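Student: Sharing a model prediction with you, sequence too.
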Amino acid sequence: MLLYDGTCGFCDGAVKFVLRVDRVGTMRFAALESDFGAAVLARHPELAGVDSVVYVQNPDRGDERVFVRSEAALSVASYLGGPWRALGAVAGVVPAPVLDWLYDRFAAIRYRVFGRVDSCAVPAPEVRARFIA
């Protein structure tokens, strides 16, 4: 499960990218602002105030785990497999604090560069079932 900023133009593009290259087709999505996103954030108080992509492993189960920032991005790359897993493995040799610093720098300018959208885009009918409200 991938939680994303539903008003971020870059995040919207990233979700579309994952949908396009996801060979397995099991990744599900929810906006951080959705009821599902709010429930995940409520279950994980350490995420209070998070302004990042959140990768949720085993959602709604007793062994649910959450990953944020660069760790979330690397988890998605690993899930996607192929060249994305390899790229994630290469990036994974960089220390996490450095990756998170880079992630935070990009996150700080994402709205200026990629803009905001008024609301989450309505997914195409063929992938709508992969989105949780």
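Tutor: Okay, I see it.
Student: contacts and neighbour counts: CA atoms only from here.
Tutor: Fine.
Student: count of neighbours near the nearest residue to L47 once chain neighbours are set aside?
Tutor: Using Cα to Cα, 6 or more residues apart in numbering and skipping residues adjacent in sequence, the residue nearest L47 is L41, 6.0 Å away. Neighbourhood size, L41 [other Cα atoms under 10 Å]: 20.
Student: Hmm, D51 and L41 touching each other?
Tutor: No - the pair L41 / D51 is not scored as a contact, 11.2 Å apart, by Cα atoms under 8 Å.
Student: re the thing from before, could you look up the SS state of the residue nearest to L47?
Tutor: helix (DSSP: H, G, I helix; E, B strand; the rest coil).
Student: Equivalent analysis for Y55, please.
Tutor: Classified using three-state DSSP, Y55 is strand.
Student: Near it, how many other residues are there?
Tutor: Y55: 23 surrounding residues under other Cα under 10 Å.
Student: How about R69?
Tutor: Residue neighbour count, defined by other Cα under 10 Å, stands at 21 for R69.
Student: Leaving out chain neighbours, which residue sits closest to it?
Tutor: S52 (5.6 Å).
Student: one more structure, for comparison:
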Amino acid sequence: MPDVSKQPFSYRHDPAVPDFDDRKALFVFDGICVLCSGGASWIMRNDGRGLVNFTPAQEALGQALYAHYGIDMDESYLLIADGSAYTASRGYLELCRILGRWWHALRMSAVIPEPLRDWLYALVARNRYRWFGKADYCALLTKEQRERLL
């Protein structure tokens, strides 16, 4: 996975990145991938406290953040939290920390070495369209969920 260790909040100084409310975490996902959109929908349904915002990678904000961090959308989703970017397995562990409650139990997967977690993540990411398919843009999101997109 690419190193996304820029200074926290560095995107605020990048004129190519549109302004957004970064007081909450931002989950940037592939809006045409069935697995990715379904995952974003599932997170929305289970984020009862509204701790996370969402944007598709195909929108201007998503594209600008991918460019800012030098990440190819096909490599990983992006999680922006507390001004820092996370990808792959580390991003999911951070997401579990943010969501708290029973999500913390999923952080036990950190006992698996990160290179192995990321290898498995990359395997699924490379094959996600073939294994899970594509859908119309954000088709798996309900009307209410689409309203949560930045």
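Tutor: Looks like it arrived, so ask away. Note that the structure is a prediction, hence the values are computed from the model and not measured.
Student: Now do the alignment partner in structure 2 of A38 of structure 1 against S109 of structure 2, distance only.
Tutor: Using TM-score structural alignment, the equivalent of A38 of structure 1 in structure 2 is Q63. Plainly put, Q63 of structure 2 is 30 Å away from S109 of structure 2 if you go by Cα to Cα, to the nearest Å.
Student: swap in D30 of structure 2?
Tutor: Using Cα to Cα, D30 of structure 2 is found at 24 Å from S109 of structure 2.
Student: What of A125 of structure 2?
Tutor: Distance from A125 of structure 2 to S109 of structure 2, by Cα to Cα: 18 Å.
Student: Between the two, tell me which one has more neighbours.
Tutor: A125 (20 against 13).
Student: For structure 2, which segments count as strands?
Tutor: Ranges of strands in structure 2, per DSSP state E, are 25-29, 52-56, 78-81, 84-86.
Student: The shortest one vs structure 1 - mean distance after superposition?
Tutor: What it means is strand 84-86 of structure 2. Strand 84-86 of structure 2, aligned to structure 1 and superposed, deviates on average by 0.7 Å (mean Cα distance after the TM-score superposition for structure 1).
Student: packing partners for that strand?
Tutor: For strand 84-86 of structure 2, the packing partners by 3 or more Cα pairs under 8 Å, 6 or more residues apart in numbering; DSSP states H and E come out as strand 78-81.
Student: Residue range in structure 1 corresponding to the strand it packs on, please.
Tutor: For strand 78-81 of structure 2, the aligned range in structure 1 is residues 54-57, judged by TM-score structural alignment.
Student: Surely Y121 of structure 2 touches T87?
Tutor: No - judged on Cα under 8 Å, Y121 of structure 2 makes no contact with T87 at a distance of 9.9 Å.
Student: and the two? which has more neighbours close in?
Tutor: Neighbour count, other Cα under 10 Å: between Y121 of structure 2 and T87, T87 has more, with 23 against 17.
Student: Tell me how far the closest residue to that one other than its chain neighbours lies from W102 of structure 2.
Tutor: Nearest non-adjacent residue to T87 of structure 2, counting by Cα to Cα, 6+ apart: L78, 5.2 Å away. As judged by Cα to Cα, L78 of structure 2 and W102 of structure 2 stand 22 Å apart.
Student: Look at the two and report which has more neighbours.
Tutor: Neighbours per residue (other Cα under 10 Å) separate L78 of structure 2 from W102, with L78 holding more: 27 against 10.
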